[in-house]
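1. following is a predicted model, sequence given first.
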Amino acid sequence: MKTERLEFTGFDGSTLAARLDLPVGKPAAYALFAHCFTCSKDIPAARRIAQRLASLGIAVLRFDFTGLGHSGGEFANTGFSSNIQDLLQAVEFLRDQYEAPQLLIGHSLGGAAILAAAGSVPEAKAVVTIGAPAEPEHVLHNISDHIDEIFIEGEAEVLLAGRPFTIKEQFIEDICGTTLTDAVSSLKKALLVMHAPLDETVELENAAKLFQMAKHPKSFITLDSADHLLSRAEDAEYAAEMISAWVQRYIDVTLLPKLMDAPEGITRVSEADANSFTQDISAAGHHLIADEPASYGGSYLGPTPYQLVAAGLGACTSMTVRMYARQKQLPLEHVQVDVSHNKVHAQDCESCDQNGGKIDRFERRITLTGDLTDEQRTRLLEIADRCPVHRTLEGEIEIKTELV
């Protein structure tokens, strides 16, 4: 997976910072992610969900609302309505530059904004909310101690998640004047409501209200012991996994490229993208990616071809050592094999017949953990050299190529 940094214009002309998480190859679909109140596009939950969807084949655009994160503009001049406008600007950006989003995801107040904006995105087939309030004004409990001051002075500085933000009277009026009832009841898109029962920021009853307002198809998934921000890695991963499983009912995605149905006994390598070095590898139903580093013009989404060869040697070495230790019932607890590859001058190789030029050298460093005697360690080192891949690399190899 790779991520591109992008920019587009927000509701007031400010430049909004965004990231587009892309799958390997052509995306099957696009999604738009809206972050929580005063958060940013880069919170761990947003990153993990975007990465999981990208691995499924869905590209995800996540951005910072006006005045937040790396985006321009003044947060004090924003409101719930401006968040909706920013979302629609993001949709228009995707529509013009890539493809309109088929999936809309919103976290907390971002979920409320997604629900309000969804009716204006005809291409969207599915909507996901995470810890979203049933009505936008729920967010006002975060600033309840300052509401009188805001109405008297016109604005006030409040601390939210330890950071100061200026909240103006127009923000309160705007958010109180918006309801989600009509938007949710007339959604006409598949809806997944996700909520944690122990969420202390947005209580579970909000999820119940959203679910009751929505018409089918609709689903609910509990996030068990997660907190509002899904700050624990395992909670964010669970949410990402559930969204990925659910969305496949409504959006046509393919877990692996269709060209990768390799016949039995064949390792098939196919370009993921004609404009890159990224390669899809299929072997007996397993999927791998090969690539080159950025210094060679690649995206480095997977190991290089030589790293894959080194991995084959290392894996075969470890397996061979383990097999012998198991047969002889040796107290071997763990095997680790570090393999490096370099081009070296032939004269530096004592056991090589070649006199000039360079040769390929693979260096192995084997770590054997366990209560082994010196004699047993020496024997296991000898066995390592009997690894079939080792013998193949040192033996005579014939490669036959034909055009099909």
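-> That came through fine.

2. contacts, neighbours, all on C-alpha from now
-> Noted.

3. isn't Leu159 up against Phe165?
-> Yes. Checked against C-alpha atoms under 8 Å, the pair Leu159 and Phe165 is within contact range at 6.2 Å.

4. of the two, which one has the most company?
-> Neighbours of Leu159 and Phe165, each counted by other C-alpha atoms under 10 Å, are more numerous for Phe165; the result is 17 against 11.

5. second one coming, line it up with the first:
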Amino acid sequence: MPGKPVKFTFDGAHGAKLAARLDLPEGPVKAYALFAHCFTCSKDLTASRKIAESLTMEGIGVLRFDFTGLGGSGGDFASTNFTSNLDDLERAADFLRDEYEAPKILIGHSLGGAAVLAVAGRIKEATAVATIGAPADVDHVTHNFSEHLATIKETGETEVSLGGRPFVIKRQFVDDLAKHNLANAVGQMKKALLVMHAPLDQTVGIENAGRIFDAAKHPKSFVSLDQADHLLRDPEDAGYAASVIAAWAKRYIPASKEEPVEIVEGVMARETGLGKFQSMVITGHHRMLADEPESVGGFDSGPSPYGFLSAALGSCTVMTVRMYADHKNIPLEAVRAEIRHDKVHADDCAECTKDHLPKSGKIDRFERKITFIGDLDAQTRARLLEIADKCPVHRTLEATSLIVTSEKPA
């Protein structure tokens, strides 16, 4: 169903069942993207999720999966290597090609970024590649367990702690890394490239971004992630990276895939399937996300329902004041309304004198602060405050509304 994520498994290149998730936009899919997660991470990392959210908002479906032995995928991590990761990526692209459409966009984080650069030449339909914090040499990953390299070479394998979790690293993994020349792959891939990197990245230094960028042919772009860490743990950093990738990727989607956006009369809200609360809100041809804060289990990917309600009051207020000021030729340069919503006890509410308000229990209190900018006298400012109360949403919230509910067949 459009807008609902599709969760499934597919056969990896070496027999393991790989756990995957295909995030789909509301309405027609303009193109598909394939995402590769970072070393020993999973498809559900914050950065992966944020990127999928942003791309689906732009009409792009995103396939993300767990590499062999990681996350929800089967198989033994100790038996994998960079080559097998490339094979799994190619198998994921094959799945998209067979079941939906081959990916036009490849995105990779950290070693996953190196992987999409290395595999890009095998996926002929891909037109654009984006990397986040990618190393310029795949054997850079060995710095995560450098103190164990001698033991691995001597005994053939050892258990190391990566991100607080135990992993067995075998000699074949280390030996395989040395077989790959990423610079050659980048120089020959003939696809648009976006390199994203944080200058303060302590895991993969910024110099790696420079080497990848220098090796690539045009068109190529570089975007700094400023204060972000390697894993983009801060949701704001992840959200910024996701929004940039989404805006950039649209340029490389064939125009023939552009289709009219479905027009919805009124407002429709639909679960996205991401997290506990996230919903897609559609009105007319507009698309917005509603969510709850992370503190209550949401992703904080959009305003809360009460946030939208406050936004309705605030926007209606400034529109109403503007219409009145223009009609009366009042020199109002700008108007701003700040809204805060709270639940308060009726017994503690000094302003709650309206007859229709309950005299006990909790009630909704909207505090509205309006700023008028311009050369206005006190009488005019007072009149504008009165006009703000005539905002239709204000009147609706103050009055008793009727909500009629019925079931609509799917």
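-> Perfect, I can see it now. In this text the structure is predicted, and so the values were computed from the model without any measurement.

6. what span of the second structure is stretch 74-94 of the first structure aligned with?
-> Residues 76-96 of the second structure are the counterpart of stretch 74-94 of the first structure, counting by TM-score structural alignment.

7. how about that stretch: buried residues?
-> Applying a neighbour-count criterion of 16 or more other C-alpha atoms under 10 Å, one finds 77-78, 80-96 buried in stretch 76-96 of the second structure.

8. then stretch 36-56 of the second structure?
-> Buried, per 16+ other C-alpha under 10 Å, within stretch 36-56 of the second structure: 36-43, 46-56.

9. show me those that map onto strands.
-> Mapping the buried residues of stretch 36-56 of the second structure onto strands (DSSP state E) picks out Ala36.

10. picking up where we left off before, what's the match of stretch 74-94 of the first structure in contact with?
-> 10-14, 34, 36, 67-70, 102-103, 115-116, 118-119, 122-123, 167-170, 172-174, 176-177 (C-alpha atoms under 8 Å, 6 or more residues apart in numbering).

11. please say which position in the second structure Ala214 of the first structure maps to.
-> By TM-score structural alignment, Ala214 of the first structure lines up with Ala216.

12. surely its match touches Leu194?
-> No. Applying C-alpha under 8 Å as the test, Ala216 of the second structure and Leu194 come out as separate, 10.0 Å apart.

13. Arg249 of the first structure maps to what in the second structure?
-> That one, Arg249 of the first structure, aligns with Arg251 by TM-score structural alignment.

14. gap between the residue nearest the centre of the first structure and His341 of the first structure?
-> By C-alpha atoms, centre = their mean, the first structure has its centre lying nearest to Gln51, at 0.7 Å. Taking C-alpha to C-alpha, to the nearest Å as the measure, Gln51 of the first structure falls 31 Å from His341 of the first structure.

15. ditto for Leu115 of the first structure
-> Taken as C-alpha to C-alpha, the span from Leu115 of the first structure to His341 of the first structure is 53 Å.

16. the two: which is more packed in?
-> Taking neighbours as other C-alpha under 10 Å, Leu115 of the first structure and His341 compare with Leu115 leading, 27 against 14.

17. who are the contact partners of the more buried one?
-> Val127, Leu180, Ala183, Val184, Leu187.
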